[in-house]
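Trainee: mind looking at a prediction? Sequence and model below.
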Amino acid sequence: MAYNDSDFIITGLSTSIVEEKMRPSLTYWQDAWRRLKQNKVAMVSLAILTLLGVLCIIGPYLSGYKFEVTDSSSINIFPNSVHWFGTDSLGRDMFSRVWIGGRVSLLIGLIGTFISITVGTLYGGISGYAGGRVDHYMMRVIEILVSIPSLVMVILLSLYLGSGIVSLIIALTAFGWIGTARMVRGQVLQIKQQEFVMASISLGASPMRVIIKHLIPNTLGIIIVGITFRIPGLIFAEAFLSFMGLGVQIPNTSWGALAATARENIMFYPYQLFYPSLMIALTMLSFSLLGDGLRDALDPKLRK
């Protein structure tokens, strides 16, 4: 029996239709999770971040030493079977101090990111939805804030507010919401023209309900990706300020504060700088790679 090209085209179309019917229906978030799991680099990064988070919770209890207790007989001991990460110039256990410092660094990163994302999302959502003069003036405010060197303002706010975790979070989030606001505004300007938003407005929904119920949920993709990039940025900023002596102060500690303390003995006891620096690098790299994976997984253009 002879076959022509049209027979093969029809057969191929039939096969694809059957496969499409047999494939289970997935929601947007289920499909995003499926694609994220296929990204090995992103999953390894997620596993590393999970491990770091767990160690920050239980790590200080594993060594049996309290992070603030000094021991004059155990000063500057290199890593061994008793002090796994060694000790510092006051005889304090570095293993406990690294994970206590991780708690502070991650806490500042998470809380600061939550505040920045929340403020930026609401500001950008209102600006994009309102449009017109409201959008014009709100964007002019952002342009003025962008023109101010953020690092200088963070340092000045840190000096004005004083030391402490709360003042450090305020200083880091004072200008950290601007990028999120601009991204959310751009997304809202596109989404508000779609049919489901117009239908909700025609049914009498209030502007705040439209923003919270329809616009913000449809910008969650870029918000989640922004979170994964914002957290390491805040951790690095905290480490920089602590390294400059403007961050976390005694008796608290952080990865940046540990690195600042260790710089004085770097030539003789490099391990004191190595461990906090390694944790900062691992955390920033893992969040960046996870953010790349989430950006691909949440891209609707790549959905199959």
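Mentor: Alright, I've got the coordinates.

Trainee: use CA for all of it now, contacts and neighbours both
Mentor: Noted.

Trainee: and residue 67, that's in a helix?
Mentor: No - the assignment for residue 67 (DSSP: H, G, I helix; E, B strand; the rest coil) gives coil, which keeps it out of a helix.

Trainee: take this one as well and set it beside the first:
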Amino acid sequence: MDISRDMFVKLDNKEEYKEEIVRVSMTYWADSWRRLKKNKVAMISIIILSVLILMCIFAPMLSPYKHEVTDTSNINAIPNMSHWFGTDGLGRDLWTRVWVGGRTSILIGFIGTFIVIFVGCIYGGVAGYFGGAIDNYMMRLIEILSSIPYLVMVILISLYLGKGMFSLILALTITGWTGEARMVRGQVLQIKEQEFVIAAKALGASHRRVILKHLLPNTVGVVIVAITFSIPGFIFSEAFLSFVGLGVQAPATSWGALASSARENLRFYPYQIFFPSLMITLTMLSFSLLGDGLRDALDPKERQ
């Protein structure tokens, strides 16, 4: 009886030892999220972006002032309890205008990024998958489009379609997808010779299915990082074009348009340009830091 008891104790100890050394199985995305949560800078960036987006959505609804309503009795008022960010040269409340302008700037960033990522993924995936002459001709087209300055494109489109949000997004995206197409093409060239792609072809999968179901999903990590860098790029481009008068036009507004209208009174009322500039800086910095965090979290070499 003592010998059998000792055998059971040894077996139990072995099972406990095995349970201790077995690592919990985690998927690639679960492990990436675990590593991202450890990056304090990236998590702070997510919080800042969430606060900015929520403020852009709800702050104008809760404000007693409309962004387009003027008040000649409160022209160029400094920040106070009634107008937290002060007023502009027409007496309009800057608190409301900053958040309404944030809606436009962030919306342009998201819409522009969606268009360039969608077009770039499809174009780059097709070019990388087929290769040869098709890839050669498609890449030559990208080189031609990339050589066209987007500022020239904005001016030409503004002349034909007028100034506004639609023409601005069209001008920024008509050639803006070329960088994403190059990136996706490079990833597809690395993936298409792997065993699971060859197996899909051997089983009779169509070119469309191989590209959409096997190649593009395996580039999603790189694409997500590209998204976080593309959104602030569009926001900065919109701010720059609005600052020089080629962007969003009144009565609509954006952070760039607010900064542009405040530059004339910069010496006397610096707060008018400070707040929209601060929002642009926080948004771009947060997206950039989040992109760095995602790049580290999605790197397969860092997986444990």
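Mentor: Thanks, I have it. Note that the structure is a prediction, hence the values are computed from the model and not measured.

Trainee: show me where the second structure has helices.
Mentor: For the second structure, the helices identified by DSSP state H occupy 2-21, 28-38, 40-62, 94-130, 132-146, 150-161, 165-173, 178-191, 195-202, 207-209, 220-243, 255-262, 271-297, in order along the chain.

Trainee: most neighbours per residue, which of the ones you listed?
Mentor: Greatest average neighbour count among the helices of the second structure goes to helix 255-262 (a mean of 24), per mean count of other Cα atoms under 10 Å.

Trainee: for it, packing partners?
Mentor: helix 94-130, helix 220-243, helix 271-297 (3 or more Cα pairs under 8 Å, 6 or more residues apart in numbering; DSSP states H and E).

Trainee: got a markdown table for the ones you listed, with distance to residue 23 of the second structure too?
Mentor: As requested, those are arranged in a markdown table below (distance: least, Cα to Cα, whole Å):
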| stretch | distance to residue 23 of the second structure |
| --- | --- |
| helix 94-130 | 36 |
| helix 220-243 | 24 |
| helix 271-297 | 19 |
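
Trainee: check the separation of the first and last residues in stretch 165-182 of the second structure.
Mentor: Length of stretch 165-182 of the second structure, first residue to last, Cα to Cα, to the nearest Å: 27 Å.

Trainee: now do it: everything it contacts.
Mentor: 108, 111-112, 115-117, 119-125, 142, 145-146, 148, 150, 153-154, 157-158, 161, 223, 226, 234, 238, 247-248 (Cα atoms under 8 Å, 6 or more residues apart in numbering).

Trainee: same thing but 7 Å
Mentor: 108, 112, 115-117, 119-121, 123-124, 142, 145-146, 150, 153-154, 157-158, 161, 247-248 (Cα atoms under 7 Å, 6 or more residues apart in numbering).

Trainee: what do you get for stretch 201-219 of the first structure?
Mentor: Counting by Cα under 7 Å, 6+ apart, the neighbours of stretch 201-219 of the first structure from elsewhere in the structure are 125, 184, 187, 188, 191, 197.

Trainee: could you rerun that using 10 Å?
Mentor: 121-122, 124-126, 128-130, 183-192, 195-200, 223 (Cα atoms under 10 Å, 6 or more residues apart in numbering).

Trainee: how long is it end to end?
Mentor: First residue to last in stretch 201-219 of the first structure (Cα to Cα) measures 18 Å.

Trainee: so what's the residue count around the nearest residue to residue 221 of the second structure once chain neighbours are set aside?
Mentor: Nearest non-adjacent residue to residue 221 of the second structure, counting by Cα to Cα, 6 or more residues apart in numbering: residue 298, 6.0 Å away. A count of neighbours around residue 298 of the second structure, defined by other Cα atoms under 10 Å, yields 22.

Trainee: residue 257 of the second structure reaches residue 236, doesn't it?
Mentor: No - applying Cα atoms under 10 Å as the test, residue 257 of the second structure and residue 236 come out as separate, 11.8 Å apart.

Trainee: now do the shared contacts for those two.
Mentor: With contacts taken as Cα under 10 Å, 6+ apart, residue 257 of the second structure and residue 236 have 105, 242 as neighbours in common.

Trainee: any idea how far residue 158 of the second structure is from the aligned residue in the second structure for residue 170 of the first structure?
Mentor: Under the alignment defined by TM-score structural alignment, residue 170 of the first structure corresponds to residue 170 in the second structure. Residue 170 of the second structure is 10 Å from residue 158 of the second structure, where distance means Cα to Cα.

Trainee: next: residue 184 of the second structure.
Mentor: When Cα to Cα is the yardstick, residue 184 of the second structure and residue 158 of the second structure sit 31 Å from each other.

Trainee: what of residue 243 of the second structure?
Mentor: Taking Cα to Cα as the criterion, residue 243 of the second structure is separated from residue 158 of the second structure by 15 Å.

Trainee: and what of residue 295 of the second structure?
Mentor: Spatial separation of residue 295 of the second structure from residue 158 of the second structure under the definition Cα to Cα is 36 Å.

Trainee: okay, and stretch 100-119 of the second structure goes to which residues in the first structure?
Mentor: Residues 100-119 of the first structure are where stretch 100-119 of the second structure aligns, taking TM-score structural alignment as the criterion.

Trainee: quick one: contacts of stretch 66-77 of the second structure?
Mentor: Outside of stretch 66-77 of the second structure, the residues that reach it under the criterion Cα under 10 Å, 6+ apart are 60, 83-101, 250-253, 265, 268-269, 271-272.

Trainee: touching, residue 183 of the first structure and residue 127? I think so.
Mentor: No - applying Cα under 10 Å as the test, residue 183 of the first structure and residue 127 come out as separate, 11.3 Å apart.

Trainee: please report how far residue 216 of the first structure lies from residue 178 of the first structure.
Mentor: Note on residue 216 of the first structure: its distance to residue 178 of the first structure, by Cα to Cα, is 16 Å.

Trainee: residue 21 of the second structure: which of the helices and strands packed on helix 255-262 of the second structure is closest?
Mentor: Minimum separation from residue 21 of the second structure across these (Cα to Cα) falls at helix 271-297, 24.5 Å.
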